[in-house]
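In: Only the shape, not the letters, is given here:
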């Protein structure tokens, strides 16, 4: 979405009929970013099917082209990447604009750190507020130099290492983005790069590295999960089938749980166990949610999610679950708003450095629609209604696509319609969100405000 695009307010109200049918959500964003990046580093042409064609991923595709890879769209969701091999990326002629994507920006820091080239990266107003020191700090040890605005913020310039050194780094907090940036940098280094994470985070990078032929060892130890990567492998092009994004599936899934009479199937959803914390939490809350047609595709578990409306009850979500559902807390808060009792979500410090201060913004979303919520330290407490949500509010989305979608899902289940001030950024991760929800509802439940 262009930085100066006009606001796109939307409003959601109770649908005329329960949500039903079988639907496909867009491809997994995390896997899509990585497929393009690893394709650019591989020898040969990588064929990708099911690529998410949202704005965030298209920014990554453009960056890979600027760095010398040939990236072509062959049809809807069908792409090819002719790679340049490890260490083969070229200096870009212009600034790399990553739009709204923190994942793309942080992973790209790692990729650029290992190449002896100079480049400059920027993003939209939201991304330029987000901290990058968490990646530039450890990546400096590889021999790369970074220059940022005050507070480690974009725009950012990087001079990659001429002779990159392998890293041995313990993450201070669990972050798949930082882990992946370190591993991407380690691809160009001689020797073994070692990363220790205190809690397991999504492991798409490790899975894809193996898929392309790298040697990756993972071991759970007393100090945490240890990932070791042998540097300077020859990555070979490999086909990738991108499953549906579980973070995107969360929105129609929760809508079906909350709209009376709903019965919905979401086909071909990625079920990586390090991404399914929301599904586990909803089941603990009493959700009728089952998996059909479970299978493994491209090293990733996949299946069809079948969800049926039913009552929910409050739970306490442990802090160690946060890495497996860090993007799903706003929509979980909407489910908690309709549950019976007080749901406590613990250990959400990471939400403060997302597209917005997602912790404060989620509490504000609830309060604007008649739900009592409060923040205690890094915990969010939500007083559920045990039934219908009052609704009737207008939510400030702060350029955050997940807040916008969560608010609109709330509107489908509320007594009064819920509006958002700007839904334009939904396209960065879930193109066609409103259209899919309206198809499931059999009518115009989400409309222009």
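Out: Thanks, I have the structure now. All values reported here derive from a predicted model rather than from experimental measurement.
In: When you work out contacts or count neighbours from here on, use the C-alpha atoms and nothing else.
Out: Fine.
In: what about the strands in the stretch 201-350 of the chain?
Out: With strands called from DSSP state E, counting those that start in this stretch, the stretch 201-350 of the chain shows them at 216-221, 224-230, 240-241, 263-270, 288-297, 300-308, 316-317, 342-345.
In: Pipe these into TSV and attach mean neighbour count and distance to residue 352 per row.
Out: Formatted as TSV, these follow (neighbours: other CA atoms under 10 Å; distance: least, CA to CA, whole Å):
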stretch	mean neighbour count	distance to residue 352
strand 216-221	13	28
strand 224-230	20	24
strand 240-241	22	33
strand 263-270	24	26
strand 288-297	14	30
strand 300-308	21	29
strand 316-317	17	18
strand 342-345	22	14
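In: With distance to residue 152 as extra columns, can I get these in JSON lines?
Out: Shown next, in JSON lines, are the strands of the stretch 201-350 of the chain (distance: least, CA to CA, whole Å):
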{"stretch": "strand 216-221", "distance to residue 152": "30"}
{"stretch": "strand 224-230", "distance to residue 152": "26"}
{"stretch": "strand 240-241", "distance to residue 152": "34"}
{"stretch": "strand 263-270", "distance to residue 152": "33"}
{"stretch": "strand 288-297", "distance to residue 152": "38"}
{"stretch": "strand 300-308", "distance to residue 152": "34"}
{"stretch": "strand 316-317", "distance to residue 152": "32"}
{"stretch": "strand 342-345", "distance to residue 152": "29"}
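In: can you tell which of those is closest to residue 36?
Out: Closest approach to residue 36 among the strands of the stretch 201-350 of the chain is made by strand 240-241 (10.0 Å; CA to CA).
In: from the chain's centre, how far out does that closest one sit?
Out: On the basis of CA atoms, centre = their mean, to the nearest Å, strand 240-241 is displaced by 18 Å from the centre of the chain it belongs to.
In: residues making contact with it?
Out: The contact list for strand 240-241 (CA atoms under 8 Å, 6 or more residues apart in numbering) reads 35, 46, 47, 48, 49, 50, 51, 297, 298.
In: Put this next to the first one:
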């Protein structure tokens, strides 16, 4: 069952060449953060290009519940009248974050150092995901959390009335955990320090600096040491959200495996902490080029041109690259199915605690479709069959996971027999125009069992 209604079965069949311009939605990570930091600034923040998927809309509703004025002006243009750091009001109702792990964890961090009590919940998928990885460091500030067994939602957080600054080493690479601690540190006195041994997406640090926070990053023997001075007055900003590289992954990967394809995906954010997939695809021999490289709003941006690549080769994906492409491994595994040889993907244990166990979900579906997959606790290997040799012809479980659903639908565009998913409804959480956009390029995706 999808996160917001009845299941929506979908089937994708082999199609002719994909061609045209793929205008993918705004970046989800930056969209979440722009609403949250806009709510913590004093004055009006304006946003263009906001991703209007359900995940981000749920974050906007949460900021309204905390007392900010959030206005949708249409066409991806929004404004947020913020209440300032420490200015959050206690919500009257439970905060429902739907399917969004990013949303709930960032919001928990933002409210953890205000003297308010907030109860969080979500859909069945989100309520099954572990929250201790965030609530444990937030407890160091003085925030208390009470939830279901295993640190799961629904959960009530009681923010610290007298927060103290924290020095915290992130135990696993996670931009969500790092960001939650930094957002909590905004309303703590003194300096909050976060240390990460492996670099993760740095949108929070870039955006905090843009809003006027005193924040610095130093690379030491400990890793990346991020220091934030607490209790600033954040200044409202105008944010032009770049297009989401995680969404761009789907038309790009589809173009690489469908014969004759030539697709342009404009205005894609190429933050080095997010662009690992595109680097990996090029190492596999993909015809993928960056055009019109530039910088917008402190983020590197380019237009991506992807063309059919019949001679893809399996590779060893460096483990240290995992954090920069963690959400893209499902669709990478699809591309690897059409390559020749083994694609080995180590250092990916984080995939087991996403919206679903993404390694297991993809491995089960790929095997059913005729592809050999081996996997362990933090690695998996896909043995490709080469272009034109992947059988397909099965229905795969999406496990309430948008990226699993989209990955198998991309796969069906080049398999010998159609590929189906039991529920494509969750796609709306991150990429609500996926069907229309892919259909406009020439894909054949149909609804119905």
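Out: Arrived safely. Since the structure is predicted, the reported quantities are computational estimates derived from the model, not experimental observations.
In: And the residue of structure 2 most remote from its centre, how far from residue 109 of structure 2?
Out: In structure 2, counting by CA atoms, centre = their mean, residue 162 sits farthest out from the average C-alpha position, at 32.5 Å. Separation of residue 162 of structure 2 from residue 109 of structure 2 (CA to CA, to the nearest Å) stands at 15 Å.
In: Kindly report the same for residue 253 of structure 2.
Out: For residue 253 of structure 2, the distance to residue 109 of structure 2 equals 34 Å [CA to CA].
In: which residues in structure 1 form helices?
Out: For structure 1, the helices defined by DSSP state H cover 29-41, 55-66, 102-113, 133-140, 176-186, 204-211, 246-258, 277-284, 329-338, 358-367, 401-413, 433-441.
In: Pick the most buried one from those helices.
Out: Burial of the helices of structure 1 is given as mean neighbour count (mean count of other CA atoms under 10 Å); helix 401-413 ranks first at a mean of 29.
In: tilt between it and helix 433-441?
Out: 30 degrees (axes from the mean of the first three to the mean of the last three CA atoms, to 10 degrees).
In: now for helix 401-413 of structure 1, which elements pack on it?
Out: Packing partners of helix 401-413 of structure 1 (3 or more CA pairs under 8 Å, 6 or more residues apart in numbering; DSSP states H and E): strand 10-12, helix 246-258, helix 329-338, helix 358-367, strand 389-391, strand 418-420.
In: For that helix, what is the distance to the chain centroid?
Out: Here helix 401-413 of structure 1 is found 17 Å from its chain centre; the criterion is CA atoms, centre = their mean.
In: Could you do stretch 117-124 of structure 2 as well?
Out: Here the centre of stretch 117-124 of structure 2 is set off from its chain's centre by 19 Å, with CA atoms, centre = their mean.
In: List the neighbours of that stretch that are in contact with it.
Out: Residues from elsewhere that reach stretch 117-124 of structure 2 (CA under 8 Å, 6+ apart): 3, 90-91, 93-100, 104, 127, 153-159.
In: Check stretch 214-222 of structure 2 too.
Out: 195-197, 205, 208-209, 224-229, 232.
In: just curious, which of the residues you listed is nearest to residue 64 of structure 2?
Out: Closest to residue 64 of structure 2, out of all of those and judged by CA to CA, is residue 208, at 20.4 Å.
In: returning to that earlier point: got a markdown table for the contacts of strand 240-241 of structure 1, with distance to residue 144 of structure 1 too?
Out: Formatted as a markdown table, the contacts of strand 240-241 of structure 1 follow (distance: CA to CA, whole Å):
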| residue | distance to residue 144 of structure 1 |
| --- | --- |
| 35 | 24 |
| 46 | 28 |
| 47 | 31 |
| 48 | 31 |
| 49 | 34 |
| 50 | 34 |
| 51 | 31 |
| 297 | 36 |
| 298 | 33 |
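In: who wins for most neighbours among these?
Out: residue 35 (29 neighbours; other CA atoms under 10 Å).
In: my guess is that one contacts residue 48, does it?
Out: Yes: contact status for residue 35 of structure 1 versus residue 48: in contact at 7.4 Å, counting by CA atoms under 8 Å.
In: hang on, isn't the residue farthest from the centre of structure 2 packed against residue 140?
Out: No: the pair residue 162 of structure 2 / residue 140 is not scored as a contact, 11.6 Å apart, by CA under 8 Å.
In: which ones are touching residue 37 of structure 1?
Out: Residue 37 of structure 1 makes contact with 60, 64, according to CA under 8 Å, 6+ apart.
In: what's the counterpart of it in structure 2?
Out: Aligned by TM-score structural alignment, residue 37 of structure 1 pairs with residue 36 of structure 2.
In: what does residue 297 of structure 1 give?
Out: Checking TM-score structural alignment: residue 297 of structure 1 goes with residue 296.
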